[in-house]
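> 3D, please:
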Amino acid sequence: MKLNRIITAVIASVASVGLLAGCSGDGKGDSEASGGAETRTVTDSSGADVEVPADPKNVATLHYAATETLMDLELPPVGQGGYQEPTVPKDWVDELSDIPVVAQEEPDLEKLAEVSPDLILAPNILEPDMITQMEEIAPVYQFTLRGGDRANWQQRVQEVADAINQTDQLAKLDADFEAEQKRIAKEYGDAIEGTKLGVVSSYEDNSAYLWGSENMVSSLFTPLGFDWSAKEDESIKKYAKATQGGNKSGIKEPEAQISMEVLDKSLSDADIIFVTSNMRGEYDELTQKMLDSAVFKDLPAAKAGHVYPHGKATIAGYADAKYGVDMAEKAIRDYQKG
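The predicted model follows:
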């Protein structure tokens, strides 16, 4: 089926229920044109003002970074970006498996149109032409995935919640999460005071990926009382590239891919090393290869047996964040044993 035929059919269907209505200046839709449906105007991460349904019912997400927030809020999308099963909470697997996948590296416009979204949540890495094509299907709100604000995952979650008009509901999730961090910091603060932490992943053969003190993982672990590896931050400052990972902002992010040859210099001062895993505490093949390397095994933290899985380094929402903090508490208990 040709795309223009799909889009025409979708627009006709959506228009029939009044979701493509115009918007007056006060954020309420024109009832005559919209059949009573209301809209509101929000500003997305690109700076664009986007007219969205005031109460969207059929939200499509093009990346799991937005899907998780909807799942956290118990508002599953009608279409979603691709994901790997072990990287999502176990109790979400069945529900997510029933939601059509409408995007992998790029959106599949035909599949996207078929789920009839009234709002599309897109990461800020897509080309303008793709955004324009999707706007023929439904309003497109771009949220922050890459760029200078990448580390602030709570900002991204807030953006998604704002787009779907759920910021009040999000506030309780945030309060509960911060309370848990404070509990752990109070309970274990004396034991880990002055303990230096490093976080590392591996996404390519013969390389490691460093996550620094200004990255999203720091927002999980620093409030618990950890200090950050100064050596890791130094390496990131030296090796970070503004073009990595689809970043189009031109701003270096506080993370860096390095060769294994400089890994020893990057984490030599870390007392504990957290290693990125899935949401089951398992390592993938590349990560295991890094862990098995002579250079990694020679790190002081590895020799002392203080290497632990922590979950995901790219935090999509509060489910990821809570898992990471839970894993950190387990690591702290082990570290206390000496």
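> When you work out contacts or count neighbours from here on, use the C-alpha atoms and nothing else.
Fine.
> can you map out the helices along the stretch 101-250 of the chain?
Applying DSSP state H, counting those that start in this stretch to the stretch 101-250 of the chain gives helices spanning 109-114, 128-135, 153-163, 167-192, 218-221, 230-239.
> Residue 208 is nearest to which of the ones you listed?
Relative to residue 208, the nearest member of the helices of the stretch 101-250 of the chain by CA to CA is helix 230-239, separated by 11.4 Å.
> how distant is the helix or strand following the closest one from the center of its chain?
Next helix or strand after helix 230-239 toward the C-terminus (DSSP states H and E): strand 255-259. Taking CA atoms, centre = their mean, to the nearest Å, one finds strand 255-259 lying 19 Å from the centre of the chain it belongs to.
> To compare with the earlier structure, here is another sequence to fold:
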Amino acid sequence: MKKVLYTVLAVVALTLSACGSAGSATKDSGTSNTSSSENATVTVKDSEGTEVKVPTKPKKVVVFDNGSLDTLDALGVGDAVIGAPTENLPEYLASYSDVENAGGIKEPDLEKINELQPDLIVISGRQSDFKEELSAIAPTLYLAVDGAKPWESTKENINTLATIFGKEKKAQDQIADLETQIADLKTKAADAGKALVVLVNEGQLSAFGAGSRFGIIHDTFGFAKADEQIEASTHGQSVSYEYVLEKNPDVLFVIDRTKAIGGDDSKNQVAENELVKETNAGKNGKVISLQPDVWYLSGGGLESVEAMIEDVAQAVE
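Have a look, this model is predicted:
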């Protein structure tokens, strides 16, 4: 009788032990990067170096940064996007116009976003004033391109999103392809002469140099600067057409802000300006109009950087 009792107790002990092991595995499901459970999280750093705990492979994402949106698209996880500033999408991201409108590109609709109950919100500089309020709704990741290191910070942002969605290998492959294209462009740019980048808005010009929002042309793509003294600022350095003639660039890159936001760009025909025609760029057909929606509304993503490379390559063809 005692032998039977011992056998029963042994079976019960083994059963309890197995149950205890299953319980330990369940508790680990909420730890960073250790489980495929729906409750798994990962801690990443945003562009300010702040650690943010976010869910892995989130299923409901609101994205305000178009560069991040095109990275998610390129990584094949765009179906997770449920909200964006749909009235300010560049043409190449028009397929996302069917998601919920989460507000303006500078002013998120907090009530709408709260209704959507996203798992993750991705923002950049234009929405930075709302970071605290958005963080109260869902984990909010601030990803921005650093003008002082445009390509390096872009890669960091791409890898951050890839880590969240488990797409690290795909991201690395696409980054490697872009770096090959950049190296080729940089070699050709060395013989292109001096370049000047201007933004035109209702006929008014602003110049952008190294370290600026469009500094990738100089800092990454390797075009020499027509003016070494341009002040790096968000809105650029206000200049005149006389200034453009004085600097006499061999290549003049033009970004039409008015066209990007859907305004009247009839005053923005930079290439037709008589002073511009007197520059080396004007004489040699090197006044290059860049895709305004890509350059002004986006940038810093896998798809937008490739579009930028193709755009700028017109100067060296």
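> now what about the TM-score between them?
Once the chains are laid over each other, their TM-score by TM-score structural alignment, normalised by the length of the second structure reads 0.72; 278 aligned residues with a CA RMSD of 3.7 Å.
> Distance to residue 48 of the first structure and mean neighbour count added to the helices of the stretch 101-250 of the first structure, as CSV?
Shown next, in CSV, are those (distance: least, CA to CA, whole Å; neighbours: other CA atoms under 10 Å):
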stretch, distance to residue 48 of the first structure, mean neighbour count
helix 109-114, 21, 19
helix 128-135, 12, 14
helix 153-163, 12, 22
helix 167-192, 19, 14
helix 218-221, 28, 20
helix 230-239, 31, 19
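> Could I get these in CSV, plus columns for distance to residue 203 of the first structure?
Output for the helices of the stretch 101-250 of the first structure, formatted as CSV (distance: least, CA to CA, whole Å):
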stretch, distance to residue 203 of the first structure
helix 109-114, 29
helix 128-135, 27
helix 153-163, 21
helix 167-192, 29
helix 218-221, 20
helix 230-239, 16
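> Please pull up the equivalent of residue 240 of the first structure in the second structure.
Matched by TM-score structural alignment, residue 240 of the first structure corresponds to residue 232 in the second structure.
> thinking again about what came up before, mind checking the helices of the stretch 101-250 of the first structure for the one nearest to residue 334 of the first structure?
Set against residue 334 of the first structure and scored by CA to CA, the helices of the stretch 101-250 of the first structure come closest in helix 167-192, at 11.2 Å.
> For the helix or strand encompassing residue 288 of the first structure, which outside residues touch it?
Element membership of residue 288 of the first structure, judged by DSSP H and E, is helix 285-292. Under the criterion CA atoms under 8 Å, 6 or more residues apart in numbering, residues 201-208, 276, 296-297 lie in contact with helix 285-292 of the first structure.
> Name the nearest residue to residue 327 of the first structure, ignoring sequence neighbours.
Nearest non-adjacent residue to residue 327 of the first structure, counting by CA to CA, 6 or more residues apart in numbering: residue 310, 5.3 Å away.
> ok, the one you found - how many residues close by?
Using other CA atoms under 10 Å, residue 310 of the first structure has 29 other residues around it.
> re earlier: tell me which of the helices of the stretch 101-250 of the first structure approaches residue 76 of the first structure most closely.
helix 153-163 (12.7 Å).
> Give me the residue at the spatial middle of the second structure.
When CA atoms, centre = their mean is applied to the second structure, the residue found nearest the centroid is residue 67 (2.6 Å).
> Tell me the spacing between that one and residue 125 of the second structure.
For residue 67 of the second structure, the distance to residue 125 of the second structure equals 12 Å [CA to CA, to the nearest Å].
> Likewise for residue 133 of the second structure?
For residue 133 of the second structure, the distance to residue 125 of the second structure (CA to CA) stands at 15 Å.
> what does residue 253 of the second structure give?
24 Å.
> cool, and residue 35 of the second structure?
Residue 35 of the second structure is 32 Å from residue 125 of the second structure, by CA to CA.
> any chance you could map the strands in the first structure?
Counting by DSSP state E, the first structure has strands at residues 39-43, 49-53, 59-61, 80-81, 101-103, 119-123, 140-143, 196-201, 207-211, 227-228, 255-259, 272-275, 307-309.
> before we move on, the earlier item: quick one: closest of the helices of the stretch 101-250 of the first structure to residue 103 of the first structure.
So among the helices of the stretch 101-250 of the first structure, helix 109-114 is nearest, using CA to CA, at 7.9 Å.
> For that closest one, give me the average deviation versus the second structure.
Helix 109-114 of the first structure differs from its equivalent in the second structure by a mean of 1.8 Å after superposition (mean CA distance after the TM-score superposition for the first structure).
> I'd say residue 232 of the first structure and residue 210 touch.
Yes. With contact defined as CA atoms under 8 Å, residue 232 of the first structure counts as touching residue 210 (6.9 Å).
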